[in-house]
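Chemist: My questions concern the predicted model and sequence given below.
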Amino acid sequence: MNAVKKITGVFCFVLMTTITVAQKTVKKYIKKYEGLAIEKAERYRIPASIILGVSLVESDAGRSPIAKSLNNFFGIKGANWSSTKKMGYKSAYKEYKTDDESFEHFCQVVKKKKFYDKLKGTVDFKEWLDQMNHAEYATAKGKWVRKINATISQFKLYELDKAAVLSSDVVMAGAAK
C-alpha cells in the first residue's frame, strides 16, 4: 500500500509540474504576441482573442515544428523553401519570414471569407468561431472550435478584444477631428 501511495504521489507531482510548465509556456506566448494580435485586430477588425486563440492552438503555443521552423502559427498550408532542411522532411505548410508575416497572412485569409463583412468589428469570439467552422477554416471542425473556445476562455483572451476596441475607437475619434 505504501508503494502505491509513493507512486501516486510521484505521478501527481509530475502531472502538476507538467501542467504548470505548460501554463507558463502559454502565458509567455500570450505576453509575446498579444501586442501583435491587438495590432492586427485593430487593422482588420477581427477579435484579438480569435487571432491569438487560433495561433495558440495551431502552433501549440509556438512549440510545434511548423511554428519553430517555418514561422507558421496558424497551420496554413502553402509553399515553403526550407522545410526539408529545417525539419528533415518536406512539409505542406507555408513558410513565413517573420512572425508578423504569419499573423498578417492569417488576417488576410479570414478577410476573404464570406462571413467577414458581416462580423468585422464585432467582438463575439464564439460567433467568429462558429462562422469560421461553417466556412471550413479547419478540418477538425467541432473539436477545433472547442479547443479554441476553451483556450480563449481559460486564458481570458476576450479581455484583449476590449483593449483592441478601445484603442481603435481612440484612433477613429482622432481621425474624425
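Modeler: Right, received. Where do you want to start?
Chemist: okay, CA-based contacts and neighbour counts for the rest of this
Modeler: OK.
Chemist: which residue packs closest to D124, ignoring adjacent ones?
Modeler: In this structure, D124 finds its nearest non-sequential neighbour in P47, 7.7 Å apart by C-alpha to C-alpha, 6 or more residues apart in numbering.
Chemist: Spit out the contact partners of the one you found.
Modeler: 41, 121-125, 158, 161, 164 (C-alpha atoms under 8 Å, 6 or more residues apart in numbering).
Chemist: Repeat that for F73.
Modeler: Neighbour list for F73: 55-56, 58-59, 62, 66-67, 99, 102-103 [criterion: C-alpha under 8 Å, 6+ apart].
Chemist: These, buried ones only, as a ChimeraX selection?
Modeler: To isolate the buried ones among the contacts of F73 in ChimeraX, judged by 16 or more other C-alpha atoms under 10 Å, type:
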select :55,56,58,59,62,66,67,102,103
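Chemist: Below is an additional structure, to be compared with the one above:
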Amino acid sequence: MFKKIIALLIIVTLVSCSSGKPVIATTKKAAAVQKPRVATTKKGTYSKPIGKKYPSTNNTTEVIESTSKTVVTYDLINDYVAEYKDIAMGNMKKYGIPASIILAQGILESGAGKGDLAVSANNHFGIKCHKDWLGESVRHDDDAAQECFRKYPEAAESYRDHALFLVGKNRYATLFTYEKDDYKAWAKGLRAAGYATDPKYPDKLISYIERYNLHQYDCQVTGRDYKPFEKSVSASKSTNPKTNANSNDPNLYEVQKGDTLYSISKKFNLLVDDLKQKNNLSDNTLSVGQRLIVK
C-alpha cells in the first residue's frame, strides 16, 4: 500500500511539471513580439527633421504668366537673380545684351526658374524650335497646342542660346544699335521685333528691372555708377486720374518693395479681381511707387 502511494505521488509530480511548459513558451512568444518595436526605434534614429533649408524672409507672392502660369515669391526671384547674374553679365560682355534685360526675360519667361519649360527642358527664355534647331525638344501648349520648344542639358546653355538667338536673327539687329545699358529701349525693341506678342511685355520687363534693381549689373559691366531705383515716373501714374491725388489720401496705397496684388488685397480686405478693376489693371504686374485705389 505504501509503495502505491509513493508511485501515485511521483505520477502527480510529473504531470505538474509538464503542465508548466506552456508558460515558458508564452514567455518566448511575448519576447519575440517586442522585436518590431526595437526596429521602429532604430528607424526613427535616421529620420530627417522636417523644415526648410533656406528660411524665407518674404513670402508674398505674385503670378508670372508666360509659357506657363507660375506663382513665385519675392525671395525666389532674388534667389534666381543671384544664381544667374554672373552668366548674364558674362553674356553682356561677350554679346552686348544688357544683363538687366537678360535677367528680366529669364524671370518672366521661366517663372523665375519654376515654370514648366524651365523645369522640364531647362528652357529659360521660351525659345521655340524654329527650322534651324537641331537639338532636343519638348512639346508645350503656348499660342497653339503642343508647340515645339528647345530643350537644353542645363540652364546655362539656355542663356547662351538666348544670346546667340538675338545676335543671329536679322530682325533683332536694331537692338544692337541701342546703348548697352539702355534697358528701356531694349525692352521696347524686343516687343517691336516680335520676341513676344504680349503688348505689356516691355512694361513687365522694365518692372522687374526696377523692382529688383537689375540695372546694377549693367553698371558693373560698363563701370558706371549705379543708383538704386526707388520710384518709376511712369509707374506712379495709374490709368485712373484719382491716383494723382495727395499721397496722404486714405483711399490710395503706394506700392512698396515686395508687395503683390494678393498681399495688398489682404491688407485692405479686398478681392484681387476687385483691386484690379478699381485700378484698370490688365495683369498682376506692380511697380514700386505705383499708387493704387484701395477704397
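Modeler: That came in fine, so what should we check first? Just so it is clear, the structure is predicted and the values come from calculations on it, not from any experiment.
Chemist: Just tell me what the residue nearest to D124 of the first structure corresponds to in the second structure.
Modeler: For P47 of the first structure, the aligned residue in the second structure is P98 (criterion: TM-score structural alignment).
Chemist: Can you list which of the contacts of F73 of the first structure are found in helices?
Modeler: 55-56, 58-59, 66-67, 99, 102-103 (DSSP state H).
Chemist: which strands and helices sit next to the longest helix anywhere in the first structure?
Modeler: With DSSP H applied, the helix covering the greatest number of residues in the first structure is identified as helix 2-44. Applying 3 or more C-alpha pairs under 8 Å, 6 or more residues apart in numbering; DSSP states H and E, one finds that helix 2-44 of the first structure contacts helix 48-59, helix 99-111, helix 158-176.
Chemist: most neighbours per residue, which of the ones you listed?
Modeler: Of all those, helix 48-59 carries the top mean neighbour count, a mean of 26, counting by mean count of other C-alpha atoms under 10 Å.
Chemist: picking that back up, just so I know, which of the helices and strands packed on helix 2-44 of the first structure lies nearest N72 of the first structure?
Modeler: Go through these one by one with C-alpha to C-alpha and the one that ends up closest to N72 of the first structure is helix 99-111, at 5.7 Å.
Chemist: on contacts alone, who are the packing partners of the closest one?
Modeler: Contact analysis of helix 99-111 of the first structure by 3+ C-alpha pairs under 8 Å, 6+ apart lists helix 2-44 as its packing neighbours.
Chemist: What is the distance between the helix it packs on and the centre of its chain?
Modeler: 15 Å (C-alpha atoms, centre = their mean, to the nearest Å).
Chemist: Now do it against helix 48-59, angle only.
Modeler: Put simply, helix 2-44 of the first structure runs at 130 degrees to helix 48-59, going by axes from the mean of the first three to the mean of the last three C-alpha atoms, to 10 degrees.
Chemist: so the alignment partner in the first structure of K180 of the second structure, which of the three states?
Modeler: Aligning on TM-score structural alignment places K180 of the second structure opposite T122 in the first structure. Going by DSSP: H, G, I helix; E, B strand; the rest coil, the secondary structure assigned to T122 of the first structure is coil.
Chemist: Can you report how many residues lie near T122 of the first structure?
Modeler: 14 (other C-alpha atoms under 10 Å).
Chemist: so who does it touch?
Modeler: The neighbourhood of T122 of the first structure, defined by C-alpha under 8 Å, 6+ apart, consists of 45-47.
Chemist: if we go to 10 Å?
Modeler: The contact partners of T122 of the first structure, taken as C-alpha atoms under 10 Å, 6 or more residues apart in numbering, are 45-47, 128, 161, 165.
Chemist: all strands of the second structure, in order?
Modeler: For the second structure, applying DSSP state E gives strands covering 61-65, 69-73, 137-140, 147-150, 252-254, 291-293.
Chemist: Columns distance to D79 of the second structure and mean neighbour count on top of those strands, output as a markdown table?
Modeler: As requested, these are exported to a markdown table (distance: least, C-alpha to C-alpha, whole Å; neighbours: other C-alpha atoms under 10 Å):
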| stretch | distance to D79 of the second structure | mean neighbour count |
| --- | --- | --- |
| strand 61-65 | 14 | 19 |
| strand 69-73 | 10 | 17 |
| strand 137-140 | 26 | 16 |
| strand 147-150 | 24 | 20 |
| strand 252-254 | 25 | 19 |
| strand 291-293 | 27 | 24 |
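Chemist: is it possible to export these to TSV including distance to A32 of the second structure?
Modeler: Written out in TSV, the entries for the strands of the second structure read as follows (distance: least, C-alpha to C-alpha, whole Å):
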stretch	distance to A32 of the second structure
strand 61-65	54
strand 69-73	53
strand 137-140	56
strand 147-150	60
strand 252-254	69
strand 291-293	70
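Chemist: Select, out of those, the one closest to I24 of the second structure.
Modeler: Nearest to I24 of the second structure, of all these, is strand 69-73, at 64.7 Å by C-alpha to C-alpha.
Chemist: closest to V110 of the first structure among the contacts of F73 of the first structure?
Modeler: Sorting the contacts of F73 of the first structure by distance to V110 of the first structure puts F103 at the head of the list, at 10.9 Å, by C-alpha to C-alpha.
Chemist: do you know which of the helices and strands packed on helix 2-44 of the first structure lies nearest F74 of the first structure?
Modeler: Evaluated over those, closeness to F74 of the first structure peaks at helix 48-59, with 5.1 Å, by C-alpha to C-alpha.
Chemist: average gap between that closest one and the second structure?
Modeler: Taken over the aligned residues, the distance from helix 48-59 of the first structure to the second structure averages 0.4 Å (mean C-alpha distance after the TM-score superposition for the first structure).
Chemist: From the chain's centroid, how far away is that helix?
Modeler: 1 Å.
Chemist: Then stretch 192-203 of the second structure?
Modeler: Relative to its parent chain, stretch 192-203 of the second structure has a centroid offset of 22 Å by C-alpha atoms, centre = their mean.
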